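In: Generate a structure from the sequence data that follows.
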Amino acid sequence: MSKQTAVAATILVIDADTDLAAMFCNLLSFNGFATLRATTGQDGIQLAQLHHPQLIVCDIALPDISGYDLLASVRSHHTIFSTPFIMLTSDNDYTTFRRSMEQGADDYVVKSPDLQTVLRSVQTQLTKHEKLTQCLTTISAKPTYKQVITAVTLADLKDQFTTIKQQPWSSLWVVYLNDYEMLQRGYGHVFSQLAVQSLGQKLYQWQEQSNESFLTINTLAYLGGNRFVIFLSASKTPDQPSYVRVTTQLKTELQHPMVINNHRLIPDIYIECISCAQLATISMLETTLNRSTNSDSGINQLSLAARLRRAMQQDELQLHFQPQVDLNSGQIIGAEVLVRWMIPGKSPILPAQFIPAAEEHGLILPLGEWILETALQQLAHWQKIRLPGISIAINLSVYQLRSFHFLERLMALVNAAQVSPVMIDLELPERMIMEDLSQAKYLLTELQQRGFSTAIDDFGSGSLSHLQYLPVNILKLDKCFVRNLYSNRSNQVIVRAIIEMARGLNISTIANGVETARELSILKQLKCHSIQGYLFSPALTAQDFKKLLLEPSKAQSKNCLEHRSSLHAAVKIH
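Out: Now for the predicted structure:
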């Protein structure tokens, strides 16, 4: 950040501790910043609205309102909604951190004698905001819009509306980014603003390249939050099919994937088209522009991610457990935890259908934590009723593993459930090892030191050379290598190499997705330790899994496998 920017920046500090607030302000002033100070939330809101500071540093614990409420007020105000916001707290707690980020804070700083931490955070957020605003310039008043889009107020649009509605066949289009709130909660305010900026650039490019001769774009503007506004006029009476064609083309263009901070995002877009003749008054315009995509206005096309979030709130998610079977004893030795989305009256939605949406739209962290907490509680229940000792395997996403205080939060959930880490297999995706070997090694070491068994999920040949460096207990063979194993020589070579190397390193192997007795026969010849898949059992509800464990004859599992494998006992490795 340039010195000129630092001198020009005004920072609002809101803290009931007057001595500490004075220390912060003195530090900031010494480093060239202008400062404002408030000791209550209400005073802080008034100062923010009056002076429009470039950044706000706010304590969570205020005497009148909480820092969370103050943040919500800032984010809802049209003139200061984009102001960078640093949450200040004396509580170094993961839950507090997550809530702060989900509410839209840009950073979270724990109070300490080291005031340089606050200063570094301030400088980082101002630099991010400066880079963002460099891409957002003032809206042009000219009908031929030639600049990148920035935020405008509703008042700025009223005069333009009054002018354009006099033109024949004029219309108002409102473009909504349905993902905005989820992006803000999942990735923070800066990320969501970068998404808005990218969408604005796409709109600008569409306007510049539009070949619809009957349409003239008079105004293209960003109204704040998740809304863009377009005023258009037509040279002829526009028929409905023409509008449908144009809006469909625009929506398709806007929903092309965008990459933001190394995250691939497919935005969920809704476009509302209204004839200006239908908006007889300014108040009708205000009502239209102030409503959200979830109101009763007819904008009800929720994205998959939005519906998933609602499903999490309405307890539509359910854990299933797929048995893992030892190939020597035939006994069930564990279960992989799998999540299912159970919509009443419909078939369950599998993870492959909604996990990508959760990752792209900032829901993977709350979803992952729910899976962890629910699975641990189920394990505790099974142990309480003295079910046969089994382990549970829980998949972790890259986003969880890279999240702030993951290890501390994991241990808090384990301690709350009162279960032993020894009975828990934590599965890391192979892609994390390929992307960041050192971080994967660190996490695997830390997890093992805490007593967990660690596994690499969907293991292929890509990271085979790294095995000797990684503290790992289990390899789960990717089902793409298991499928048709008996007839695919290449897969046999790969699986043999993985199993033999794992055996030499004292690592267990689990074959995932075993569906046929022929596949089972080959895996037994290769001395794979255990399997899971439809050959033995699909994923079961907790109740059905309990019934399976309590079957009168524990030998049924072994007999079942032996019987099915004997059907193709003559199958040999090519």
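
In: For the rest of this, base every contact and every neighbour count on C-alpha atoms.
Out: Fine.

In: element containing Glu500?
Out: Glu500 belongs to helix 489-504 when elements are defined using DSSP states H and E.

In: no wait, Gly451
Out: Assessed by DSSP H and E, Gly451 sits outside every helix and strand.

In: Same check on the one 4 residues further on?
Out: Secondary-structure element containing Ala455, defined by DSSP H and E: strand 453-459.

In: Need the contact partners of that strand.
Out: 395, 421-430, 444, 447-448, 472-479, 512 (Cα atoms under 8 Å, 6 or more residues apart in numbering).

In: ok now the helix holding Glu500, how far from the chain's centre?
Out: The chain centre lies 35 Å from the centre of helix 489-504; the measure is Cα atoms, centre = their mean, to the nearest Å.

In: Report the buried residues of it.
Out: Under the neighbour-count criterion of 16 or more other Cα atoms under 10 Å, helix 489-504 has 491-492, 495-496, 498-502 buried.

In: could I get those residues as CSV with distance to Asn415?
Out: Formatted as CSV, the buried residues of helix 489-504 follow (distance: Cα to Cα, whole Å):
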residue, distance to Asn415
Asn491, 42
Gln492, 42
Val495, 38
Arg496, 39
Ile498, 35
Ile499, 34
Glu500, 37
Met501, 35
Ala502, 32
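
In: Next, the second sequence, to be compared with the first:
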Amino acid sequence: MLRNLRDLMSQKINKKAALLFVMAFIVVNYSFGLLVEGTEIYLISRISFQIIASAVSIWWIFLTFKKTKKAERQFWLFLCLGSLSYLTALCLWSYDEFTAKTHQTIYNLSGTFWICQNIFYLLGLLLLVYQLKSRLRTMRLILDILIIMSVAAAMSWRFILTPLLSQSASKLYVIKIIYPILDLGVLFGVLSLLTASHAIFNRKTKVLLIFGLLLLITADTIASYLTVLKVEIVGSNIDILWGSTLLLIGLSGLYHEEQPLPQHGEVYKHKKNHFLKIILPYSAVVAFFIVAGVDFYKSDTVFLSFFMVILLIIIRQIFTLFENEALFNKLSNINEHLEQTVKKRTEQLEETLHEVEHIAYQDMLTGLPNRRLFEKEFSDLLINKENQFAVMMIDIDRFKNINDNLGHSFGDLLLQEVGERLRDNRGSHCRAFRIGGDEFSVLIKYLSIEEAEKAAMNILAKLRKPYTLKDKDIHITPSIGIALYPSDGTDFDTLLTRADLAMYEVKKKGKNDFLFYDFSMKNLSGFELENSLHKAIEREEFVLYYQPQVSINTNEMVGAEALIRWNKAGEGLILPDRFIPLAEESGFIKWMGEWVLRAVCRQIVDWQKKGISPVKVAINISPMQFQQTDFVETVESILIETGADPKYLELEITESVAMENIEYVLCKLSSLKKIGFSISIDDFGTGYSSLKYLSQLQIDKLKIDRSFVASMEQNEKNAAIVRLTTLMAKELGMKVIAEGVENNTQAAYLKKVGCEEFQGYLFSPPLPKEQFEQLLVRVPVASYKGNRKMIETHGKVTLVSEE
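Out: Predicted structure coming up:
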């Protein structure tokens, strides 16, 4: 035990060893007392054990004081002074007892130091109460403390103070009277520490400290009560309690760790252990009534009954508190679960937002930044007007051949490798982006033209090197166009377009090279138009016009044809005959067709939401779009996406498409009919038709080409074609519509031969969606009668008479 004592006095103390020492000390102290009881060394052993306990406690508390940095440092200092006062008093008393033999001055002085112990403890606890005052702000906690203190004060007055005051008023008895009063103060501090919602000590420190101080109050109270009974307490087992008190207080210091401030939500965790805090004031009152009842038992039965009723009410209230505490804990658990759920969902949302932002700015195939991030970084560079930089457009020559011959998966691998080489080409002034398809762009900050030229040559050399993909050696060449800021343009679109023009000039001259843009390249309007075409959807430059379709027999507007227009920035409205051939040649027609279908579906749904009854809208389907293997799935997914009803949609296919690979076409048309679309053949009579196959197709309507309608009056053969086409369609169960009707004579002839519908300038030109919507609202049944036509005046659609 002495070896353990040396270890426990060192700077670095094992907490578990200290706890074992305290337990062993108490057992040995008690056991040794039993062995030597009645002998001369009994009292000496009791005092010796107390001195050892005091010294160990002082050292432990001092170590805690040294390592503590926060405000509670002063608390540990007062505890250390209190334990030191106890040791001083013990030494003085021992000197008087064993040497001076009842020297009254020394005896009184030791009593004063014992009182100082409680005074220092009280000061430390008052300091602690001051620090905890924000956590004792609720009136309920204050009332709980006052109830317990009142009961304790009453008990102390009844059983200790009153009997002591009745005894001799010597200085010794004055000291003994002060003990219970100071103990009440210590009790107040302990209750404040116990009821605080978030203590400044960890759980182990708090338990040891509270238990040690309560043991001190208990020992003092027993000692005072034995004094009242005039029982000798020197050398009694109370000495073991006092020694244990000192060790527990010292041990609490060893377990002390500076606590962080309470976090949001932490309060719920602590409120789960409120049972003791709630039961304490009621327990004190119950004890008080029991004692009072015993006093009144012999004097008055009525008073005893009154006390019993109050006692039962308190017990009932305690059970009610149990129920409330259970409900409160359940609510706390729910709140804690909700907080954890919200925290988790918030973290998931933040993670998702990071992923979305990452996806929004990164090309998923190559991992390079995409066009959106390119525009953002370009804008950042424009903040400093003194910056000089070049925009490179890079296109892989004959990439389509690689895709067609080796497959798209192979082409994707090649694009990934190209992206990796461009990424490796990073310098402090170089940044690569993927624009789309096989087009890449590089943004270069430069100090001279030579520097930009050197960068282009490095990129050419890197991309020309052979690629080994799936055990195949692939050789490719790039074409690079370069535009400079600010000499070639001062905005993103202009620079990108001009770099694109320079790149197309490289391709025109044989590919596998680079060129800087110069203003003579403006003549390449076709290339510029094709390049802009790819960006038109992103810039929302495409718009739809609607040309009404009218029933000749009922004069009702029965439908409309959706016609695409290109409202190109800086040029105005571009008609389809300029950009449709480019779109077909480049393959962009597929995406353009999907855009038209999606836009029409959304428009139909929008009309329905506005309470406008829509008409059936015809949409042109290009041969390339129709021949896509996933065409049916694509249109079906657009319907699901937009929520449009297919009964309001009519798909127009060309005559040549309908007669090519008839089995494939029949299967596709059957699927489209099952979905709910109407099918018509556009420009009928201008291509090659087989009447045998025409009868097999699930066609709802034939559209007579405008070239036949325009020349009916001058060309009898064309008039005969219109008449025979109408007759044949009727026999096959199809409707007939004529397009390009511009005068009453044409309309009259069409009505005569049995054509049911027409569209053309006689009724209305193609209208923007806003004006067509006005037409739907104002003229739900078209007023076409004889010599009437639709004209447009100051942006308003009006029916007027030609007469």
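
In: Would you give the TM-score for this superposition?
Out: Laid over one another, the chains give 0.50 as their TM-score (TM-score structural alignment, normalised by the length of structure 1), with 331 aligned residues with a Cα RMSD of 4.5 Å.

In: on that earlier part again, tell me the first helix or strand C-terminal of the strand holding Ala455 of structure 1.
Out: Past strand 453-459 of structure 1, further along toward the C-terminus, the next helix or strand under DSSP H and E is strand 474-477.

In: what range in structure 2 matches that following strand?
Out: Using TM-score structural alignment, strand 474-477 of structure 1 lines up with residues 701-704 of structure 2.

In: After superposing, tell me the mean distance of that stretch to structure 1.
Out: Compared with structure 1 after fitting, stretch 701-704 of structure 2 deviates on average by 0.7 Å (mean Cα distance after the TM-score superposition for structure 1).

In: now that stretch: how far from the chain's centre is it?
Out: That offset, for stretch 701-704 of structure 2, works out to 55 Å (Cα atoms, centre = their mean).

In: One more: stretch 519-527 of structure 2?
Out: 48 Å.

In: Roughly how far does the residue positioned nearest the centre of structure 2 sit from Gln340 of structure 2?
Out: Compute the mean C-alpha point of structure 2, and by Cα atoms, centre = their mean the closest residue is Leu349, 1.8 Å away. Going from Leu349 of structure 2 to Gln340 of structure 2 by Cα to Cα, to the nearest Å gives 14 Å.

In: Over to Phe579 of structure 2?
Out: Phe579 of structure 2 sits 57 Å away from Gln340 of structure 2, going by Cα to Cα.

In: neighbour count winner among these two?
Out: The neighbour count for Phe579 of structure 2 versus Gln340, taken as other Cα atoms under 10 Å, is higher for Phe579 (18 against 13).

In: The more buried one pairs with which position in structure 1?
Out: By TM-score structural alignment, Phe579 of structure 2 lines up with Phe354.

In: Leu304 is in contact with its match, correct?
Out: Yes: Phe354 of structure 1 is within contact range of Leu304, at 7.3 Å (criterion: Cα atoms under 8 Å).

In: Would you check how far apart Val419 of structure 1 and Asp425 of structure 1 are?
Out: The gap separating Val419 of structure 1 from Asp425 of structure 1 is 13 Å, by Cα to Cα.

In: The two: who's more crowded?
Out: Asp425 (25 against 17).

In: Alignment lookup: the more buried one to structure 2.
Out: In structure 2, Asp425 of structure 1 lines up with Glu650, judged by TM-score structural alignment.

In: Run a quick neighbour tally on Glu641 of structure 2.
Out: Neighbours of Glu641 of structure 2 using other Cα under 10 Å come to 12.

In: just the one 4 residues further on next, same as before
Out: Residue neighbour count, defined by other Cα under 10 Å, stands at 15 for Asp645 of structure 2.

In: Likewise for the one 10 residues further on?
Out: Using other Cα under 10 Å, Glu655 of structure 2 has 23 other residues around it.

In: quick one, what contacts it?
Out: Going by Cα under 8 Å, 6+ apart, Glu655 of structure 2 touches 681-689.

In: The same query, at a cut-off of 7 Å, please.
Out: Glu655 of structure 2 is in contact with 681-682, 684, 687-689, counting by Cα atoms under 7 Å, 6 or more residues apart in numbering.

In: So Gly389 of structure 1 lies in a strand, does it not?
Out: No: counting by DSSP: H, G, I helix; E, B strand; the rest coil, Gly389 of structure 1 is not part of a strand but coil.

In: max-length strand in structure 2?
Out: In terms of residue count, the longest strand belonging to structure 2 (DSSP state E) is strand 557-568.

In: Now tell me what touches the very next helix or strand once past it from outside.
Out: Using DSSP H and E, the helix or strand that follows strand 557-568 of structure 2 towards the C-terminus is strand 572-574. Strand 572-574 of structure 2 has contacts (Cα under 7 Å, 6+ apart) with 565-568.
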